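Trainee: Return atomic coordinates for the entry below.
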Amino acid sequence: MRLVLHSSFCWIVALLSVIGTTEAIAATVPSHPIVAGFERFFTASSTNLVKGGELLLSELRCVNCHDSGEHKERIPTLSGPLLDNLPTRLNFDYLVEWLSKPHASKPGTLMPHLLSGESEQAQKDDATALAFYLFSTSPFPASREAASGSLENGRRLYHSIGCVACHAPEEAFKPGEGSAESVPEQIKIASIPLGNLQRKYSHEGLVGFLLDPVKWHPDARMPRTPMSESEAADLALYLSGGNLGSGLPALLPDRIEKGRKRFAELSCAACHTVGGAGESIPALKAKPLAEINAEAAGCLSDSPPPRLPDYQLSPLQRQAIIAALKNLPQAKPLAAAQRVHRHMLALNCYACHARDGIGGPETGRAVYFQTSGADLEDEGRFPPPLTGVGRKLLPQAIKRIVQGEERIRPYMTTRMPDFGEHHAEQFAKTFSATDLTGTIKPTPRDGNEHLTGRSPWGRELIGTKGVGCIYCHDLNGNKSLGIRAVDLLHAPKRLHPEWFRDYLIDPASFKPGTRMPSFWPEGKAVHELVGKNTARQIDSLWVYLTELDQNRLPEGMEEKGNFELKPTNAPIVFRTFMKDAGLHAISVGFPEGVHIAFDSEQVRWALAWRGQFLDAEGTWDDRFAPLAEPLGTNVLQWPLGAEVGDERQFKGYRLDARGVPTFLYQADTWEVEDTVEPIAGNLRRTLTLRGGSPSKWLGLLSRHHGEKIETLDDRVWSAGAVQLRLVQPATARTAILQNNGSQHLIVSPEFDAQGEAKLVMEVRW
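Mentor: Okay, here's the model as predicted:
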């Protein structure tokens, strides 16, 4: 059941839902700032405090005022939350309360108390002035929306999608099916505090934050968990009780000016930017980190003097920071493995993932990691270990994963969040630099083609008459015959082929306790195919998966007689023998229902059509069948005269992230990139030319035997049933040439300083 809460009843709902808000979430009230990595790895003993102190110096933003100089890689500078659009996000009364007493408002916060040396009244006055200033820099919302959502669904989401890996669970909540433990154990590692979200956010503001926290806190440790707007509304209702928020204040100019002055005096700009007013307030700078006395004084004292930030540090935190300061003169540059470890510490990756025997879900939180695939046991519940992940995953796959773009384990309720592009790029570099070594044996390619695999062998191996991968693994969206492990479709886009080979030979050495057996124990094949040649068998699996969209499903999964290719979620690029496109045809089917065929022998676009794509029977099962023809309707013979150049040589194609191919070829002296893709039921063609003569004209359309090219509008022409519109460049010269009863529409490409020209045109029929 979903609720829609009208404003007149919001206070009732907020009161009734207290059992489901942050008030009821169990957590020991912390007396010091909670940095997750420090709490887990540096509080058990006073050893190794230098690393813990360096972590604190960065996470507490000490180096935003005290420049770390040559140690920026070791102790990076981090920004605080952006202060834009506060009226649409936060409650004014809470902001005043927060600025006057941050540690009382949110125990465990990393925000220092900057007004602690003032009287109670002065603190409130300054905090109010600062709040007025910050609210003045952005427009006020016309109104605030009433809360909507399902409180119970929000409660379930909070305890299942990964929130409690960092934050405290609600004591009264009992995990449901999909977890091995029935009663949670005590949580021993301090949780990252939530604070009073009812007072802090309006419901609308909290929904917006949950959908994209990285937008407002680029350097914070709260990632974006993939969720729908509906789920965000449910979660916000659970966390804040559907609070509409306090009223918006009438802005007072004298208070605003005082707040602006205090913002500068307190050096708030060292951590925060205020962009709504388009102004920049410079930050004040303190002593460089290397010049600070390593002693319990200043910010590090029990009671910092007035005008200095008060972090409420614990004795152990002070000890760790002092140890790090003392070690600074002899600190050496970090190795790649150290950079990985510190990055994972900072982002609290160890809350979910283990690497090199460190981390993984804490015992008290393990019950909240659940699965819908009970047969997979712990492999279906817990996020995978990251030991050797740089050897396993391609750098581009690591980037996608860290940005939350790939969810290949739908049975796992915990969701991989998005930490943003910066962290994704850093992890892609450091994981690869750490885990890829020169000792990895290459796969049998490059001059050893006689050792490589073949797609038909891979199909046989993966099916029920081979090693039976499909008994456990889904394949291209088709359900496995048994338990439902990772879809093998993703393997070529994610994995290094060398890792794929080595993992199949000895899965347990990569993932102790895995249920994955070895069909090549000690490197010896158990299946008779290809003379029990292990290298060729495994490579055949790899080739089959790489060309999966070109191949039949394996035995045990294929429905007999069904050879229709259906591009439902992504384009299908399929080589075939095709009428009007030749024996070297490459057809491209799009989910939008508009398809094309390219003749790679003549190097030209040949056909376009709408509706169904192709039947692959003649390619896969019966070489004596007639040439393939489009299954759809509105078949268009691609316009004559649209070929680039006279002498053409095909050089292959590449796929973009969406699976759309760009065809590459040489045309006369031009290097050509040629892409066609659907747009509003028709097609858009993008040509990129490099090299060649800048003064040469390019053909777009031709008509023969007295037929004419009609000019319909500015840069729009027709030839029979075809219309062509030149979209880019808008200033390119065009002309229609007459020659012995034929007409030719030509264009003069415009080349930039780098010798590149781009033409974009739309083809309608």
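Trainee: okay, CA-based contacts and neighbour counts for the rest of this
Mentor: OK.
Trainee: which residue ranges form the helices in the stretch 251-400 of the chain?
Mentor: 253-265, 315-327, 336-347, 378-381, 389-392, 395-402 (DSSP state H, counting those that start in this stretch).
Trainee: Just name the most buried of those helices.
Mentor: Of all the helices of the stretch 251-400 of the chain, helix 389-392 has the most neighbours on average by mean count of other CA atoms under 10 Å, namely a mean of 23.
Trainee: could the helices of the stretch 251-400 of the chain be laid out in a markdown table, adding distance to residue 487?
Mentor: Shown next, in a markdown table, are the helices of the stretch 251-400 of the chain (distance: least, CA to CA, whole Å):
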| stretch | distance to residue 487 |
| --- | --- |
| helix 253-265 | 53 |
| helix 315-327 | 46 |
| helix 336-347 | 27 |
| helix 378-381 | 13 |
| helix 389-392 | 16 |
| helix 395-402 | 15 |
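Trainee: Show me what stretch 32-40 is in contact with.
Mentor: Residues from elsewhere that reach stretch 32-40 (CA atoms under 8 Å, 6 or more residues apart in numbering): 52, 55-56, 59, 107-110, 166, 189-193, 311-314, 345-348.
Trainee: Buried only: go through these for me.
Mentor: 52, 55-56, 59, 107-110, 166, 189-193, 311-313, 345-348 (16 or more other CA atoms under 10 Å).
Trainee: hang on, residue 425 is in a helix, isn't it?
Mentor: Yes - counting by DSSP: H, G, I helix; E, B strand; the rest coil, residue 425 is located in a helix.
Trainee: That one and residue 70, how far apart?
Mentor: From residue 425 over to residue 70 the distance is 22 Å, taken as CA to CA, to the nearest Å.
Trainee: Before we compare anything, build this one as well:
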Amino acid sequence: MPPPHFSTLDAMRPALLVWIITTTAATCFGQVYDTPEQAMEDPDFALQGEYVDTTRGLQVIAMGDGEFQVVTYTDGLPGAGWNGKDKKSIEVDDATLETLLRNFKRVNRQSPSLGAKPPSGSVVLFDGSQKSLNEHWKDGAKITDDGLLVQGCTSIDTFGDYTLHLEFRTPFAPGARGQGRGNSGLYHQGRYETQILDSFGLDGKMNETGGLYSIRAPDLNMCLPPLTWQTYDVDFTTARFDSNGKKTANARITVKLNGVVVHRDVELPKSTTAAPVKEGPENGPIYLQDHGNPVRYRNIWVRPRDLQAEARRPIVPAFERFHSAAGDGVNGGRLLLSELNCVACHAAPEQLASLVQPKKAPNLDKVGERVHPEWMMKYLADPHAVKPGTTMPDVLAEMSSLQRTEAAIALTHFLVGQDTIVSSGDSGDPIKGATLFHESGCVACHLARNDKKVNAATSIPLVGIEEKYSRASLEQFLKDPLAVRPSGRMPQLNLAEENVRHIAQYLTGDTTTIDFGDQRHLPEEPNMRFAAYYKGVSQMPKLDGMTPDKTGVSRGLDISVGQRNSDVILRFDGFLPIAKTGSYSFRLGSDDGSMLYIAGKRVIDNDGVHPHSFKEKTLKLKKGVHAIRVEYFESGGEESLTLDWAGPGVQPGRLDHAIVMDRESAVATQSATSVDSPTPTDQEPASSDDESDSYVYNEAIAQQGRQLFSQLGCAACHVRNDDGKPMSSSLTAPALVDCDASKGCLSAEPTSTPDYDLTSVQTDALAAALRAGQPAEPFTADARLVHTMKTLNCYACHERDGLGGSESDRNSVFVSTIPEMGDEGRLPPPLDGVGDKLREDWIHHVVSKGDKSRPYMKTYMPRFGEKNAGHLAKIFASLDQRTEAEITPIADTPKKRVTLGRQLVGSKGLACVSCHTYGEFKSSGIQAIALDTMTKRIREDWFHRYLPNPQQYRPGTRMPTGYPEGKSTVMNIYDGHQSKQLSAIWAFLEKGADGGVPEGIVGGMKELKPIDRPILYRNFIEGVSPRGIAVGYPEKANLCWDANQMSLALIWQDRFIDASKHWDGRGQGTQSPLGGGVTKWESVSPIAVLEDLETNWPTTSAKERGYRFLGYRLDKQGRPTFRYNAVVANVQDKLIPVAGDLGGTFDRQLIVTPIEGVDIAGTVYFRAAAGNVQPLPDGGFLVDDTVTIRIQSDGAKPIIRKRDGSSEVLIPIAGSTTITQEIIW
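Mentor: Next up, the predicted model:
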């Protein structure tokens, strides 16, 4: 029966509407086909559908009588690559369409949730059987002969909060238009409609498929072609009403259409117009509207939801995204086996164990320095209430409330002990932290904390983080999360240290940071006793039993009392009066090592040889008198020792001002500041019961916690060392293959096993994985890859093989510093074919250590750790790598290939520099990924295939081809031969930053260009002494002559130098040559005196050998001749550039003139070359396979000699000599 408020007119309204529409449709809309077999009668049915090429997606809509509407989407189809903006529509006939489709491939997409099986506890409304029709649908519901539900029916069952799965199929009605084309509707509770319509290729309005009728349009039109089975997967939260029937909260809904979220947690402020059930507190039915069109339904099930229990479930993002709709239960269960670390207790068979890669629990050593003990007690007592979504099971679930509290306290005392949370250090900027949190990649996995709404179900919770951590302890954790959580589920983002601090400040809101200041004056009077030990050490030794070399009293921590500044150990002793029980922070700084002891217990360990550095500690101290000792050693170099403190009533400052020399003085001091002074005895560094609301360490309680840690099985998951040994669990559990899927942790009834608060979907998935057991065959590489990418949540950012990528509501959290780059500049790249594109060693580096090769992308590629992700490199390579490129060998010299490659990437070639940076230099346009690091990342084979056709490998990329239709746009290099040009570009890229800056790179540059005369540049040149003199010649040959070594240090070609580093600002640093062919030629002067030919060439500096630089002279063309005195002779060194096709070369002329009266015959030599020297047929020499030299002298012949594995070419100089050397490279 309809509800009481369901009037007779309401009941008649749908029937009247159906009659009107049916009558109209029959006369206006032509033939309607409700099965694919019938539709094949119309030739247009075979042409309609979806198509793709490398850059576009097409949706072809049949309009009847051979007419079609073609909708073109840039970059791919909706939900499969479309950029969401560029869309065009044209109308064509069948002949034109067939011509158009010749270059496109037909695709038949299916919803990923098609055929989803109902989880346990679900109500199966329709499974194709007459029985389900009779039991769950009101009179009048019909079923077709082939077992499909006909539109126009209402469920008997009513529902409140629920998850629904439904499959529907719209008819093929090419002659129909608008709302007459396959119209129906899914009404939730009979009140709120999600529209069903053949809206394939339309705009995606609120009255089309995916729309919330009269309320909201879908985020994306994901409607598939007519007569394709489609799915709705819906999470519905009913409206809330108070006891008086007043609505207190609107209904909310999340809708997936064909696996894509089109509404995320949308509020439903009203019921749909003409809905059969009015809003009210009662549950409502599922109503499938009859709009006069033959829409068919199948596989309909509803799982009632307990929202409070659901909120407590463990959140595993990849499970929620890919398996929560009850599809692929076995793999979903295996994912949960990993993420819930089931194998920590239940041994897995070998093959399954190799796949699972469990999420190990946090390491609990020193956990008291990371988390507040008060938070830990609450968390252990009820983990799913304190941190909803945690994967930590409740191991105290079967205890009474009192028992749970006592157990949680005991465990906390054992785990925290006397450690105190790190709380000092510099404050961060919460505003910067908020920006970094929302832009650096955190929100890919976590909920946004601003007004941005993202999917909570796929978000790892951060509930109560401000209660768990201090700012300093969270900062410490974020710097290296793998040290605590070793399985990589929380990777390291490689943020700068100050940025980590900002994020920690933002997340915790912690304002307890202590600024210790920098005051360093000593007390006026001696107040400590010291002992000095004259001994050199690199680690602090045990001083007990050692005899000091000197003793006495000191003014605080005065390290001068040791009367040495190296190889000395100092021990300072005194007493610290504490007037009020509370938490006190200490900071010990030293160069080199130091230790702080309070009441005989080591509090801070700052040991080792190191520059001045700080260690900090916060601990609770009872009011009373505490013995204090500081140990310090200095190995050598700088020496320093500081100790600061702060606490209740104590301003941050030097601790040694508060110390007194003996107990009596300490008691007197303490009494003067405390009315209720205790008996003057040493107190343990822990609090008393004065602060009853805070954690107070108790050894007896800690012993109970130690036993519970083993008995409850905590040690099965967590690493915890006790007395230097890892603890073990005393629990025993059956092997995974022996587990009963209906018992233990998966039991529907309460048990003594850990309670994960699993949903029925999660339980079913785990049960399916257990039933599947050990696979018969080893897991494929692809299965291993997908499983690992799910466990590490790679799919939150990256798409591969149609799986994953940023969720629609998270898409906008990925941002770029260069908006003009579009999605390529902000979204993490898809991983299709990544093992073909990237070198295996580079993939290993990126996943293991993280990377920032795309500086324009604000999201960081994190470091997952080699153990967790390093194996992905080989898997990607095995699945993707191809060797298909036709690489044409080039007979040119390496230098020529590099030079031509540099020209090709330059502005007068293929203009790669218009978008790509090079080293420190910016491009002339957008700042895309750097050229000089390409070959570290990219495989050559892929490079040769990609450049001619970028769209084939990355549809929608902004990267243009330089080879349209296979023809080069640059014909003056290798006659436009594509393969040879690509080989030349690769040769240039392989040189990295040493290939020479291509022409057209101008960002921030002050390039010096020799046009008519040489340019001399006297500044710091990289690789040359501070007295380098660089000369650039119009002939595109350049050099740097070293006036310290009297040598030709560097030669290079093409562009000269960028002066911006030295002409802007303070002019600090060294500058590299701009051009290519940079060659280090001479490291020492080429003129030397040798006793004989067995004497090694001198390596000492020219200055040490007595050489003197005499300056240089310029000829009429402005070319310098460098002059120097070589003790026994004066030398003139002039280099004359020779222009060439690719760059200049040098003719070098050296004139050696002996000092008057000095006979240099047989002792002075010119070293023309050193290295791998090969004689050439024409009498020249090839040096290091790069430089060709030819030498002419006044009659002397070159001598080749071997020295230390290399060769030297020497020319003897007997008297006044002119040597000509041709240098070609």
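Trainee: More neighbours: residue 425 and residue 70 of structure 1, which one.
Mentor: When residue 425 of structure 1 and residue 70 are compared for neighbours, residue 425 comes out ahead with 17 against 10, by other CA atoms under 10 Å.
Trainee: Tell me which residue of structure 2 lines up with the more buried one.
Mentor: In structure 2, the residue matched to residue 425 of structure 1 (TM-score structural alignment) is residue 870.
Trainee: which helix is the longest one in structure 2?
Mentor: When structure 2 is parsed with DSSP state H, its longest helix is helix 8-28.
Trainee: After that helix, which helix or strand is next? Please name it.
Mentor: On the C-terminal side of helix 8-28 of structure 2, the nearest following helix or strand under DSSP states H and E is helix 36-39.
Trainee: Buried residues in that next one, which are they?
Mentor: Applying 16+ other CA under 10 Å to helix 36-39 of structure 2 flags residue 39 as buried.
Trainee: show me the contacts for the residue most central in space within structure 1.
Mentor: The structure's structure 1 has its C-alpha centroid closest to residue 403; by CA atoms, centre = their mean the separation is 2.2 Å. Contact analysis of residue 403 of structure 1 by CA under 8 Å, 6+ apart lists 417, 418, 419, 420, 421, 424.
Trainee: Next: residue 234 of structure 1.
Mentor: By CA under 8 Å, 6+ apart, the neighbours of residue 234 of structure 1 are 148, 149, 150, 151, 152, 153, 154, 155.
Trainee: Can you tell me the SS state at it?
Mentor: With three-state DSSP as the criterion, residue 234 of structure 1 reads helix.
Trainee: do the same with residue 353 of structure 2
Mentor: Residue 353 of structure 2 is classified as helix under three-state DSSP.
Trainee: And residue 699 of structure 1, by the same measure?
Mentor: strand.
Trainee: Now the buried members of the contacts of residue 234 of structure 1.
Mentor: Buried among the contacts of residue 234 of structure 1 by 16+ other CA under 10 Å: 148, 149, 150, 151, 152, 153, 154, 155.
Trainee: where's the residue in structure 1 that residue 770 of structure 2 lines up against relative to residue 62 of structure 1, distance?
Mentor: Aligned by TM-score structural alignment, residue 770 of structure 2 pairs with residue 325 of structure 1. Computed as CA to CA, the residue 325 of structure 1 to residue 62 of structure 1 distance reads 12 Å.
Trainee: likewise residue 292 of structure 1?
Mentor: Distance from residue 292 of structure 1 to residue 62 of structure 1, counting by CA to CA: 11 Å.
Trainee: quick one, which of the two is more surrounded?
Mentor: Legend: neighbour count by other CA under 10 Å for residue 292 of structure 1 and residue 62, higher for residue 62 (21 against 15).
Trainee: In contact with residue 904 of structure 2, which residues?
Mentor: Residue 904 of structure 2 touches 910, 911, 970, 981, 985, counting by CA under 8 Å, 6+ apart.
Trainee: Could you do residue 1182 of structure 2 as well?
Mentor: So residue 1182 of structure 2 contacts 1172, 1173, 1174, 1175, 1176, 1188, 1189 (CA under 8 Å, 6+ apart).
Trainee: Quick check: which element contains it?
Mentor: strand 1181-1183.
Trainee: Skip ahead from that strand and say which helix or strand is next.
Mentor: strand 1187-1192.
Trainee: what comes up buried for that following strand?
Mentor: Residues of strand 1187-1192 of structure 2 classed as buried: 1187, 1188, 1189, 1190, 1191, 1192 (neighbour count, 16+ other CA under 10 Å).
Trainee: Quick check: the last one touching residue 1219?
Mentor: Yes - distance between residue 1192 of structure 2 and residue 1219: 5.8 Å, which falls inside the contact criterion (CA atoms under 8 Å).
Trainee: Map residue 95 of structure 1 across to structure 2 for me.
Mentor: Match for residue 95 of structure 1 (TM-score structural alignment): residue 376.
Trainee: cool, and residue 82 of structure 1?
Mentor: Counting by TM-score structural alignment, residue 82 of structure 1 lines up with residue 363 in structure 2.
Trainee: A helix includes its match, no?
Mentor: No - assigned with three-state DSSP, residue 363 of structure 2 falls outside any helix and is coil.
Trainee: Next one: it from residue 504 of structure 2, what distance?
Mentor: When residue 363 of structure 2 is compared with residue 504 of structure 2 (using CA to CA), they lie 20 Å apart.
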